[in-house]
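Trainee: Sequence and computational prediction follow.
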Amino acid sequence: MELELCAASYSSALKSNHHPFKRVELCANLEQGGTTPSPGTIAATVENVDAECHVLIRPRVGNFNYSSEEIQVMQQDILLAKSLGAKGVVFGVMNSQDRFDLNKNLLLLEAAEGMQSTFHRAVDSSSAYMKDIQSIINCGFQRVLTSGGGTNVEAGKEQLKELMLSNPDIEVMIGGGINTTNVKQLYDYIQPHAIHFSATDWVKDESKNMYTTNYLETSLSKMKEILAQL
């Protein structure tokens, strides 16, 4: 089984060096589901983090039905991540009917040639989950990050179990709501290829500037508690 840490900052990504993570999914703005991190964050992570750096490619918050202009931005972000030494990219495009968008995903896969590609939890919004999982496989993604079509892994565990029993031709990585109280039971029940979690705490920003807000940061103690269950 492989482990992936979802890290919303360089400082969070560095905490993965304390444990044998296979990958770090690097992002920004985890409070809103994650967006593409800065070039500086990618470069620092590639240079100083032991785990493979896989970069989230998501140009904005909200749905995963991207315009042609947004696809162009995503292509450029993929090429930039590749040039900075990232091992892989993480993305997912759905159409207006909440189905896998073949043409737009193929454009992004072309840009990602030579890198590993993970289709992320956009698939959990699918109106035809199992059919879209098969489309993801057919397109050549190496991995799918999914909560089984549910709002979290607990809600989607039956469909995830069914997916694993079907022997999918893709690495299935479960994520969404993984914590210290459920990680062992979910792993034992689903038997996934990989587990993805963030182990975050809220950091309270009590400064007086006009943009003050709270944000999520990986907690080393939470990370250790989750890993201790496995």
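Mentor: Thanks, I have the structure now.
Trainee: From here on, just use CA atoms for contacts and neighbour counts.
Mentor: OK.
Trainee: Report the contact partners of residue 107.
Mentor: The contact partners of residue 107, taken as CA atoms under 8 Å, 6 or more residues apart in numbering, are residue 75.
Trainee: separation between it and residue 71?
Mentor: 8 Å (CA to CA, to the nearest Å).
Trainee: could you pull out the strands for this structure?
Mentor: Using DSSP state E, the strands assigned to the chain run over residues 2-7, 23-26, 52-56, 88-91, 116-119, 143-146, 171-175, 194-197, 200-203, 215-218.
Trainee: what about versus this one:
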Amino acid sequence: MPNPQIPVIVEVCVGDVHSAIVAAEAGADRLELCADLSVGGTTPSLGTVRTVLRHTRTPLRVMVRPRGGDFHFATSEAEAMRTDIAALRTLDTDRIEVVTGGLTSARHLDIPLMKSLVDEAGPLPVVFHKAFDEIDDQEEGLETLVDLGVTSLLTSGGAATALEGAARLHTLAQRARGRLRLTAAGGIRAHNVAQVLRHTGIGEIHFRSPSSGSPETTDPGGVHAVLEALSPSGRTGPPHPGPRR
């Protein structure tokens, strides 16, 4: 079982309003809201974000990514990302974090882009997404993100899954301690979540729970299964206020 002293935060990735409500009702501590999950997630509409905020009380991470494909963005795409972030700043800034990221054509961190996005976010915390797994020197990359003011990092340690990347995740977590929060992601399910927590020392996990008939929507059963795998000793995260009615 995971260390009961580690407060586990369970984040569920969702692709629409109904899935967000389902995941919140199932007990998720935090949601990541995207569009186009089939391509790894893109920016959801402002209407979708507003509606999720209205129907849940769960902290919300919102993807800002203009398209699927690679993470090397043109000047016009960067402008669209800043515009989307500016729109998010008009909403409930106490509950929203921005999930974003960008790389150069050589797959290094795009430092000018990230600086502009962090500056645009203003009071909103910025999470660098799994584009981080494509860079070679992740320890140097982590230091760069800290210097840029990024507050959180979503990663599998450069591996296909969080469990395969557990050793690297542990190293990154030790290096980031007190300066940047890590969320472990990639292939996390009920059968391996305890191992991920134990081997990485990271107390935040991110996963999808796709429905068998509609992979873009969320199956509450998968969320319940992960939460049950963390109970009782491994589930010490913050109390969840439940959905708004």
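Mentor: All right, it came through fine. Note that the structure is a prediction, hence the values are computed from the model and not measured.
Trainee: Kindly provide the TM-score of these chains.
Mentor: The TM-score (TM-score structural alignment, normalised by the length of the first structure) is 0.91; 220 aligned residues with a CA RMSD of 1.4 Å.
Trainee: tell me the contacts of the nearest residue to residue 219 of the second structure once chain neighbours are set aside?
Mentor: Leaving aside its chain neighbours, residue 219 of the second structure sits nearest to residue 211 (4.6 Å; criterion: CA to CA, 6 or more residues apart in numbering). When contacts are counted by CA under 8 Å, 6+ apart, residue 211 of the second structure touches 217, 218, 219.
Trainee: contacting residues around the second one?
Mentor: Put plainly, it is residue 218 of the second structure. The contact partners of residue 218 of the second structure, by CA under 8 Å, 6+ apart, come to 14, 19, 20, 22, 23, 208, 209, 210, 211.
Trainee: ditto for residue 20 of the second structure
Mentor: Residue 20 of the second structure makes contact with 14, 31, 33, 52, 56, 218 under the criterion CA under 8 Å, 6+ apart.
Trainee: quick one: the longest helix anywhere in the first structure aligns where in the second structure?
Mentor: Selection of the longest helix in the first structure by residue count, based on DSSP state H, yields helix 68-83. Under the alignment (TM-score structural alignment), helix 68-83 of the first structure falls on residues 75-90 in the second structure.
Trainee: counterpart of residue 183 of the first structure in the second structure?
Mentor: So residue 183 of the first structure corresponds to residue 193, using TM-score structural alignment.
Trainee: ugh, wrong one, residue 127 of the first structure
Mentor: Looks like residue 127 of the first structure aligns to residue 136 there (TM-score structural alignment).
Trainee: All the helices of the second structure, residue numbers only.
Mentor: 17-26, 46-55, 75-88, 111-121, 138-148, 166-176, 193-200, 220-229.
Trainee: any idea which of those is most buried?
Mentor: helix 17-26 (a mean of 23; mean count of other CA atoms under 10 Å).
Trainee: compared with the first structure, how much does it deviate?
Mentor: Here the mean offset of helix 17-26 of the second structure against the first structure after fitting is 1.7 Å, by mean CA distance after the TM-score superposition for the first structure.
Trainee: Now do that helix against helix 46-55, angle only.
Mentor: Between the axis of helix 17-26 of the second structure and that of helix 46-55 there is an angle of 30 degrees, by axes from the mean of the first three to the mean of the last three CA atoms, to 10 degrees.
Trainee: what's the span of stretch 24-38 of the second structure, first residue to last?
Mentor: Separation of the first and last residues of stretch 24-38 of the second structure by CA to CA is 21 Å.
Trainee: So what's the gap between it and the chain middle?
Mentor: In terms of CA atoms, centre = their mean, to the nearest Å, the centre of stretch 24-38 of the second structure is set 9 Å apart from its chain centre.
Trainee: Now do it: everything it contacts.
Mentor: 9-16, 20, 23, 41-45, 49, 56, 58-63, 216, 220, 223-224, 227, 237-240, 242-243.
Trainee: switch the cut-off to 7 Å
Mentor: Among residues not part of stretch 24-38 of the second structure, those counted as contacts by CA atoms under 7 Å, 6 or more residues apart in numbering are 9-15, 20, 41-44, 56, 58-63, 216, 220, 223-224, 240, 242-243.
Trainee: Quick check: buried residues in it?
Mentor: Of the residues in stretch 24-38 of the second structure, those with enough neighbours to count as buried (16 or more other CA atoms under 10 Å) are 24-37.
Trainee: Which members of those are the farthest-apart pair?
Mentor: In terms of CA to CA, these reach their longest pairwise distance at 27 and 36, which sit 23.5 Å apart.
Trainee: how about the helices of the second structure in CSV, adding distance to residue 103 of the second structure?
Mentor: As requested, these are arranged in CSV below (distance: least, CA to CA, whole Å):
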stretch, distance to residue 103 of the second structure
helix 17-26, 29
helix 46-55, 25
helix 75-88, 12
helix 111-121, 8
helix 138-148, 11
helix 166-176, 19
helix 193-200, 26
helix 220-229, 32
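Trainee: Can you tell me which of those is nearest to residue 159 of the second structure?
Mentor: Using CA to CA as the measure, helix 166-176 is the one of those that comes nearest residue 159 of the second structure, at 8.6 Å.
Trainee: Determine the angle, from 0 to 180 degrees, between the closest one and strand 181-185.
Mentor: With the same axes, to 10 degrees as the basis, helix 166-176 of the second structure and strand 181-185 are set at 170 degrees to each other.
Trainee: Helix 166-176 of the second structure vs the first structure, average distance?
Mentor: Between helix 166-176 of the second structure and the aligned residues of the first structure, the post-superposition mean distance stands at 1.9 Å (mean CA distance after the TM-score superposition for the first structure).
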